[in-house]
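Asks: Have a look; sequence and predicted model below, questions after that.
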Amino acid sequence: MRSKVTVFLNFIFALFCSGYSQTLNRGSIPVKVPLQCTGLSYIPRSVWRARPEKPTIINLRIPIPHVFIHHTSSETCYDVESCSSTIRKIQMDHQQTKHDIGYHFLIGGDGQIYEGRVWHYRGFIVDNYNTKSISIAFIGDYTDDIPSENMIAATRNLLRCLSEKNYIKQEFEVHGHRDAESTFCPGDKLYQQIQTWPEYRLID
């Protein structure tokens, strides 16, 4: 009897896991999956006091193949208070026409990683790639300014974790926003930096 019960429970568990994975990838129900990354200096939405996202949220298909790098074209921030204030302003601006902040992650001048929209929710920043990419924004304007080593290191650590967890593909590609659209984003200096990364690819 015990063996039959065990088999039955294992079947139910496997069925649940299969349905959960398919639901996330199908994109029909916005299941929030927490970011399971250790060793990152990570600031969640609750700390920067995000406003609730609006309805109409669709999941990305996991693992995600593309990562786009942006800059916010704002002043650089150097602590949680100033970075939080900047991110709230960005969210407020984006929510004028969209359901939430467009970036999945934001990198502060303090070297912290700030949670943007839920990492597996579809964004709206890069046309033609919103269904298959995540967006990481460096807070500041990097047309002439060079991003700090702390910001670069934080981003590299984030990408490493996302890849190890299979949230993004093992062979993921990094692009600048300007690679997909006519824009100066992510700024000349930041764009020059990401072009040196091994995952950087031009878009055909």
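Replies: Great, that's in hand. Here the structure is a predicted model, which means the values were calculated and not measured.
Asks: Going by C-alpha atoms from here, please, whenever you check contacts or count neighbours.
Replies: Noted.
Asks: residues near residue 20, how many?
Replies: 14 (other C-alpha atoms under 10 Å).
Asks: element containing it, please.
Replies: Here residue 20 sits within helix 2-26, counting by DSSP states H and E.
Asks: Report the buried residues of that helix.
Replies: By neighbour count with 16 or more other C-alpha atoms under 10 Å, helix 2-26 contains the buried residues 23-26.
Asks: again with stretch 164-174
Replies: By neighbour count on 16+ other C-alpha under 10 Å, the buried set for stretch 164-174 is 167-169, 172-174.
Asks: Contacts for it, please.
Replies: Residues from elsewhere that reach stretch 164-174, judged by C-alpha atoms under 8 Å, 6 or more residues apart in numbering: 36-37, 62-69, 162-163, 194, 199-201.
Asks: Separate out the buried members of those.
Replies: 62-69, 162-163, 194, 200-201.
Asks: okay, those residues in TSV with distance to residue 7 and secondary structure next?
Replies: Conversion of those to TSV gives the following (distance: C-alpha to C-alpha, whole Å; DSSP: H, G, I helix; E, B strand; the rest coil):
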residue	distance to residue 7	secondary structure
62	29	coil
63	30	coil
64	34	strand
65	36	strand
66	40	strand
67	41	strand
68	45	strand
69	47	strand
162	34	helix
163	33	helix
194	50	helix
200	47	strand
201	47	coil
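Asks: Comparison target below:
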Amino acid sequence: MHLIYCFILFVTVQWSYVNGDCGVVSKSEWDGLNPAHVQYLPRPVDLVIIAHTVTPTCNTDQRCAELVRNIQTNQIENLGFWDIGYNFIIGGNGKVYEGAGWLHVGAHTRGYNKKSLGIAFLGNFNNDPLSSSMINALKELLKCGVENGHLTSDYHVVAHRQLIATESPGRKLYNEIRSWPNWMEDVSSIKN
């Protein structure tokens, strides 16, 4: 019996390390659908693409989960995605929601999905105020990603707008991330 307990503990610790939940609200917690298909993302990743959803904002757990579910439903039913396109989504409540997660290829930036993580902020940051809890949630997620081997220690952060024709992640969020030490101003070396 003791051997079985030790084995279960070992598997649990290994699973936690591989998935590195990092305090992320899991799909089961926000009542998300399972993906129709998955493709595994080679890790560690060295590129993080920051976007915004251009949806309403949210401040409560209930409203943020509802918005994430709506995005997933739209992307699966109307756009034909296998799952929600972002790897992670950050709500105005300062929580990070699991999308495709650390392990799976997302569908956030055509031509870059197989080599990056796409992280979206719920809202329109051309207009909406950016909260410190949202920024801190992203910083903690990235730190945890490095600690758990999902991101290289020298990963680069870029804005969605640097890679495709979009205003994403909005002026306010774009201005914020441009001051970060991992910011990549010149994307010519990675541009498709």
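Replies: Right, received. Where do you want to start? Fair warning: this is a prediction, and the values are worked out from it, not measured in the lab.
Asks: could you point out which element follows the helix holding residue 20 of the first structure?
Replies: Scanning forward in sequence from helix 2-26 of the first structure by DSSP H and E, the next helix or strand is strand 42-43.
Asks: so how far is that next one from its chain's centroid?
Replies: On the basis of C-alpha atoms, centre = their mean, to the nearest Å, strand 42-43 of the first structure sits 12 Å off its chain's mean C-alpha point.
Asks: Also stretch 171-191 of the second structure?
Replies: Centroid displacement of stretch 171-191 of the second structure relative to its chain, using C-alpha atoms, centre = their mean, is 16 Å.
Asks: Could you do stretch 25-37 of the second structure as well?
Replies: 14 Å.
Asks: buried residues in that stretch?
Replies: For stretch 25-37 of the second structure, burial by neighbour count (16+ other C-alpha under 10 Å) applies to 25, 27, 30, 32.
Asks: got the contact list for that stretch?
Replies: 65-66, 68-69, 72, 82-84, 95-99.
Asks: Under the alignment, what does residue 137 of the second structure map to in the first structure?
Replies: Taking TM-score structural alignment, residue 137 of the second structure has residue 154 as its aligned residue in the first structure.
Asks: residue in the second structure matching residue 54 of the first structure?
Replies: Aligned counterpart of residue 54 of the first structure in the second structure: residue 36 (TM-score structural alignment).
Asks: So that match versus residue 16 of the second structure, what's the distance?
Replies: 23 Å (C-alpha to C-alpha, to the nearest Å).
Asks: Just the helices from the first structure, written as ranges.
Replies: For the first structure, the helices defined by DSSP state H cover 2-26, 45-48, 80-94, 149-164, 188-194.
Asks: can you put those in CSV and add distance to residue 139 of the first structure?
Replies: Formatted as CSV, these follow (distance: least, C-alpha to C-alpha, whole Å):
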stretch, distance to residue 139 of the first structure
helix 2-26, 29
helix 45-48, 14
helix 80-94, 8
helix 149-164, 9
helix 188-194, 11
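Asks: one step back: with respect to residue 136 of the first structure, which of the buried residues of stretch 164-174 of the first structure is nearest?
Replies: residue 174 (10.2 Å; C-alpha to C-alpha).
Asks: The closest one corresponds to which position in the second structure?
Replies: Match for residue 174 of the first structure (TM-score structural alignment): residue 157.
Asks: Likewise for residue 106 of the first structure?
Replies: Residue 106 of the first structure maps onto residue 89 in the second structure when the alignment is built from TM-score structural alignment.
Asks: could you measure that match against residue 109 of the second structure, distance?
Replies: For residue 89 of the second structure relative to residue 109 of the second structure (C-alpha to C-alpha), the value is 14 Å.
Asks: more crowded one of those two?
Replies: residue 89 (28 against 19).
Asks: tell me the contacts of the more buried one?
Replies: 68, 96-99, 119-122.
Asks: Just the ones of those in strands?
Replies: 96-98, 119-121 (DSSP state E).
Asks: Output these as a markdown table; include the columns neighbour count and distance to residue 173 of the second structure.
Replies: A markdown table is the format used below for those (neighbours: other C-alpha atoms under 10 Å; distance: C-alpha to C-alpha, whole Å):
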| residue | neighbour count | distance to residue 173 of the second structure |
| --- | --- | --- |
| 96 | 25 | 16 |
| 97 | 25 | 18 |
| 98 | 25 | 20 |
| 119 | 30 | 12 |
| 120 | 27 | 10 |
| 121 | 28 | 9 |
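Asks: Fine by me, thanks again.
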